[in-house]
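Undergrad: Got a predicted model here, sequence first, then my questions.
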Amino acid sequence: MQKLVITLMIMTGAIMTSQVQNSKESYTLNLEKSLLYWKGSYTFNISEHNGIVLFKTGELATTDDFITGGSFVIDMQSINNMPDSDHKGPIEHLKDTDFFDVEKFPEAKLVFTAVEYLPNSNTHKIYADLTIKGITKSIKFYADVDGVKKTFKAHFKIDRTRWGITYNNKAKDKAISDAIEFKAFLKF
């Protein structure tokens, strides 16, 4: 009888332990179906340039179906105009030392540092470290995630000057808005 009680206690403990363990998953970014759209504009002019940049790698981490982390590498050499666009934006200029200096800094990185799920709006508040041109700064943005479709959508702006993205001509630099807008459409 004593052996039966001890066996039941061990089994109950094992069942309870397995129930409190968190379910962790990792999702790899589908590079062919994921894009990062960018838009830059002029300060006082009604004109803008926009296009896309591709990812090299990406991963989302979840615990119990909640996003807990993420890490993405962006291929800065892939900066381009919008696909099928007849507009010829200043792509080569964006790649040179006046802006992103992609020869020296071919990658940018985004690493989530904290994620907060907001159930009332079904969105995620994401805190991340963004590294561009070897400079890492913290940013915050909001994302919509569809767990069934395995999609992640975010829309945010950064102040380019925080990462040293400046035109080497003061007058022309002031003519360019400090804000760069990004829209991420990610598929896992």
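TA: Structure received.
Undergrad: Every contact and neighbour count from this point should use C-alpha atoms.
TA: OK.
Undergrad: And the next helix or strand past the longest helix along the chain?
TA: Ranked by number of residues, the top helix in the chain under DSSP state H is helix 2-20. Using DSSP states H and E, the helix or strand that follows helix 2-20 towards the C-terminus is strand 24-28.
Undergrad: Any idea how far that next one is from the middle of the chain?
TA: From the chain centre to the centre of strand 24-28 is a distance of 16 Å (CA atoms, centre = their mean, to the nearest Å).
Undergrad: repeat for stretch 60-71
TA: Mean-position distance between stretch 60-71 and its chain equals 13 Å (CA atoms, centre = their mean).
Undergrad: Likewise for stretch 97-112?
TA: In this view, stretch 97-112 has its centroid 14 Å away from the chain centroid, taken as CA atoms, centre = their mean.
Undergrad: Presented hereafter is structure B, for comparison with structure A:
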Amino acid sequence: MKHTVIAAALLALAPQAFAAPETYTVDTDGMHASVNFKVNHLGYSWLTGRFNDFKGSFVYDEADPANNSVEITINTTSLDTNHAERDRHLRSDDFLDVGKFPEASFKSTSVSREDDEGEYRVRGDLTLHGVTKPVEFEIEQVGAGQDPWGGFRRGFEGEIELKPADFGMNYDLGPAAATVYLEIHLEGVRQ
């Protein structure tokens, strides 16, 4: 009986310590998330674009980041650089070859806390152009809290640096364009 009372008291005093991992669905319907990219154009400026159609989810465990995970699936045909001719070229077999590879995806294999300020290191497998490669990048928590509709939201942002040639895309745009930066902004709604 005495041990039961002590255990109940500890549970009442430290509910956060026993909190379960939280599952979130990325809010793509409300346009509160985005997958963007940028690549250097001839060393003079940046060409930017986005994927308009994607879905994702993540698990967040503040007490144990080893339980954290993230998955994203991107419809590559939804690529949009605000220039129809360029978009057709980027969707062609010179680059994404969306007819053959209509999806790209990322699935984490591990997440570790970098600091107490909300930064994490994510490792996982990126599948692009039919090739799967391990990638590693940092994400930062932007914020979390109640939304006006009675739900709870949590948001993160990060950037993956990748070389298209590593994924079998060998169209030469010059050395300045050898690296693409994939920017991820995820706002999730707790389920």
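TA: Now that the structure is in, tell me what you want to look at. Note that the structure is a prediction, hence the values are computed from the model and not measured.
Undergrad: Once you drop chain neighbours, what's closest to Ala20 of the second structure?
TA: Leaving aside its sequence neighbours, Ala20 of the second structure sits nearest to Asp61 (CA to CA, 6 or more residues apart in numbering; 6.9 Å).
Undergrad: go on, Pro21 of the second structure?
TA: Of all residues not flanking Pro21 of the second structure in the chain, Asp61 sits nearest, at 4.4 Å (CA to CA, 6+ apart).
Undergrad: if I line the two up, what does the one you found land on in the first structure?
TA: Taking TM-score structural alignment, the alignment pairs Asp61 of the second structure with Thr63 from the first structure.
Undergrad: so what's its match up against?
TA: Neighbouring residues of Thr63 of the first structure by CA atoms under 8 Å, 6 or more residues apart in numbering: 22-25.
Undergrad: is it possible to export those to TSV including neighbour count and distance to Glu107 of the first structure?
TA: Below are those laid out as TSV (neighbours: other CA atoms under 10 Å; distance: CA to CA, whole Å):
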residue	neighbour count	distance to Glu107 of the first structure
Asn22	11	33
Ser23	11	32
Lys24	13	28
Glu25	14	26
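Undergrad: For the second structure, just list every one of the helices.
TA: 2-13, 84-91.
Undergrad: pretty sure Asp178 of the first structure is touching Thr161, no?
TA: Yes - counting by CA atoms under 8 Å, Thr161 is a contact partner of Asp178 of the first structure at 6.4 Å.
Undergrad: Who has more neighbours out of these two?
TA: Asp178 (20 against 13; other CA atoms under 10 Å).
Undergrad: residues in contact with the more buried one?
TA: With CA under 8 Å, 6+ apart, Asp178 of the first structure has these contacts: 158-161.
Undergrad: please redo it, this time with the cut-off set to 6 Å
TA: Shown in contact with Asp178 of the first structure (CA atoms under 6 Å, 6 or more residues apart in numbering): 159-160.
Undergrad: Likewise for the one 3 residues further on?
TA: For Glu181 of the first structure, the contact set (CA under 6 Å, 6+ apart) comprises 38-39, 156-157.
Undergrad: Now the spatially most central residue of the first structure. Nearest residue, chain neighbours left out?
TA: The structure's the first structure has its C-alpha centroid closest to Leu110; by CA atoms, centre = their mean the separation is 5.4 Å. Distance criterion CA to CA, 6+ apart; nearest residue to Leu110 of the first structure, sequence neighbours excluded, is Leu130 at 4.6 Å.
Undergrad: Now which residue in the second structure aligns to that neighbour?
TA: In the second structure, Leu130 of the first structure lines up with Leu126, judged by TM-score structural alignment.
Undergrad: give me every residue that touches that match.
TA: 105-106, 132-133.
Undergrad: JSON lines please, covering those and showing distance to Arg190 of the second structure.
TA: Output for those, formatted as JSON lines (distance: CA to CA, whole Å):
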{"residue": "Ser105", "distance to Arg190 of the second structure": "22"}
{"residue": "Phe106", "distance to Arg190 of the second structure": "20"}
{"residue": "Thr132", "distance to Arg190 of the second structure": "29"}
{"residue": "Lys133", "distance to Arg190 of the second structure": "29"}
